[in-house]
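Novice: Dropping a prediction and its sequence here:
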Amino acid sequence: MIETDDKTGSGPTRASAPAPRTETVPTDAGDARITWIDAKKPWTVLAVSHGAGGGIEARDLQALAAALPAEGVTVALVEQPWRVAGKKVAPAPKTLDTGWRGLWPALAASGLPVIAGGRSAGARVACRTGAELGASAVLALSFPLHPPGKPEKSRGDELLGAGLPALVVQGGNDPFGKPAEFPEGPYTLAEVPYGDHGFAVPKRAPLGQEEALETLVGAVSGWIAALR
């Protein structure tokens, strides 16, 4: 069973979720690691990586890993080489892209369609490389549209240039870009009300933490089902 720890909060889980398996994949940026949560009868793979400030224990990644295998979606939680090596600071975007490209053959080895995804910096990597690598779609969780307080430094071109069906799931109070700040484009945008960059919601919010994660999972699940 996939569970979150005290640092990330709890989310939707399935008591019958399959036990994860791990795979180490060498890349030109160092060894990456994939944690697989397999669906019994998979029809697609969702590969999601972490951001620059955390790992695959993030509450949104864990919630998706708990829920989606029951819907025929094998989830691959990807740890970039810098995390596997125990470093605390993420490298430059170019190096992140190198790691992602290097592990892609392992993600695509089953022959199933692969959705490229990630949260924050991982979402940017998926947008930059998804079409090139042959992904079927892109999932961007907490896309960092701009640095906090600097909307003029937009990264919208990365999202608009993804060239694939894309879903952005954004917290309503994300300092890296609130939903209303996103440019119009060929992608779907779903909001988790009151959520911050990690989809945490304030205790005073009318939406509880578990409900917020259910909103996120529901948006992702419905979008993936429509790709079938």
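Specialist: Received the coordinates, thanks.
Novice: From here on, just use CA atoms for contacts and neighbour counts.
Specialist: OK.
Novice: Which elements pack onto the lengthiest helix in the chain?
Specialist: Longest helix in the chain by number of residues, with DSSP state H as the criterion: helix 209-227. Based on contacts counted as 3 or more C-alpha pairs under 8 Å, 6 or more residues apart in numbering; DSSP states H and E, the elements that helix 209-227 packs against are helix 59-67, strand 166-171, strand 188-192.
Novice: try this one next to it:
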Amino acid sequence: MLALGHGAGGGVEARDLQALAAALPHEGVAVALVEQPWRVAGRKVAPAPKALDEAWRALWPALAGPGLPVVAGGRSAGARVACRTAAELGAVAVLALSFPLHPPGRPEKSRADELAGTGLPVLVVQGGRDPFGRPEEFPPGTAPVEVPGGDHGFAVPKKAGTTQEEALSVITDTVGTWLRGLGEGI
């Protein structure tokens, strides 16, 4: 199973989360899109990271049944939550979509330690134009798979050499291949 949380600026309707939820079940991977309680309550602003982590921990027992391997994942803030909590919750790996390596224009405020500190296999998928961290900014060992022309939401401009459909295929194909490489039963 792949459990995916959303970012601080949106919900589970994000294009990358929806694309994975549509594609991966055809490959035998169950996908759970997890809406954080603050969104369910209708709030527009995410709480502090500690509260996001607590909510994810509270939801985890409903996702991880006995003997069921779960990959923790998310986009943006959801990816950070997955990285910070995956090992303690017993996840087998982490999927980080649009990982916010640093605030836009603030590369000195790196969050690379969250990626490196999981102690688990990690796949990072990042837009080539992501202001929160372009692929070439990631340190060795955390190098992401690039979605050419993609921004933080994996949107690609019309003038890009990649269509929106192709960009989403990069994500779904890459994640599907990686999950198969992790082993059966995911």
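Specialist: Perfect, thanks for sending it. Keep in mind it's a predicted model, so treat the numbers as computed, not measured.
Novice: Need the TM-score from the superposition.
Specialist: In this superposition the chains share a TM-score of 0.97, using TM-score structural alignment, normalised by the length of structure 2; 183 aligned residues with a C-alpha RMSD of 0.8 Å.
Novice: give me the stretch of structure 2 that the longest helix of structure 1 matches.
Specialist: Following TM-score structural alignment, the partner segment of helix 209-227 of structure 1 in structure 2 covers residues 164-182.
Novice: which position in structure 1 aligns with G10 of structure 2?
Specialist: Per TM-score structural alignment, G10 of structure 2 is aligned with G54.
Novice: From S221 of structure 1, how far off is its match?
Specialist: Remark: distance between G54 of structure 1 and S221 of structure 1 (C-alpha to C-alpha, to the nearest Å) = 24 Å.
Novice: Equivalent analysis for E181 of structure 1, please.
Specialist: Where S221 of structure 1 is concerned, E181 of structure 1 sits at a distance of 24 Å (C-alpha to C-alpha).
Novice: Between these two, point out the one with more neighbours.
Specialist: Set side by side, E181 of structure 1 and S221 show more neighbours around S221, with 16 against 12, by other C-alpha atoms under 10 Å.
Novice: For the match of helix 209-227 of structure 1, what is the distance to the chain centroid?
Specialist: 12 Å (C-alpha atoms, centre = their mean, to the nearest Å).
Novice: before we move on, what about stretch 161-175 of structure 1?
Specialist: 10 Å.
Novice: what span of structure 2 lines up against it?
Specialist: Applying TM-score structural alignment, one finds that stretch 161-175 of structure 1 aligns to the residue range 117-131 of structure 2.
Novice: Go through that stretch and flag the buried ones.
Specialist: For stretch 117-131 of structure 2, the neighbour count (16 or more other C-alpha atoms under 10 Å) marks 118, 120, 122-131 as buried.
Novice: Pick the one among these closest to P69 of structure 2.
Specialist: L120 (13.0 Å; C-alpha to C-alpha).
Novice: sec struct for the residue of structure 2 positioned farthest from its centre, please.
Specialist: Within structure 2, K159 marks the point farthest from the mean C-alpha position, 26.2 Å out by C-alpha atoms, centre = their mean. In the three-state summary, K159 of structure 2 is assigned as coil, counting by DSSP: H, G, I helix; E, B strand; the rest coil.
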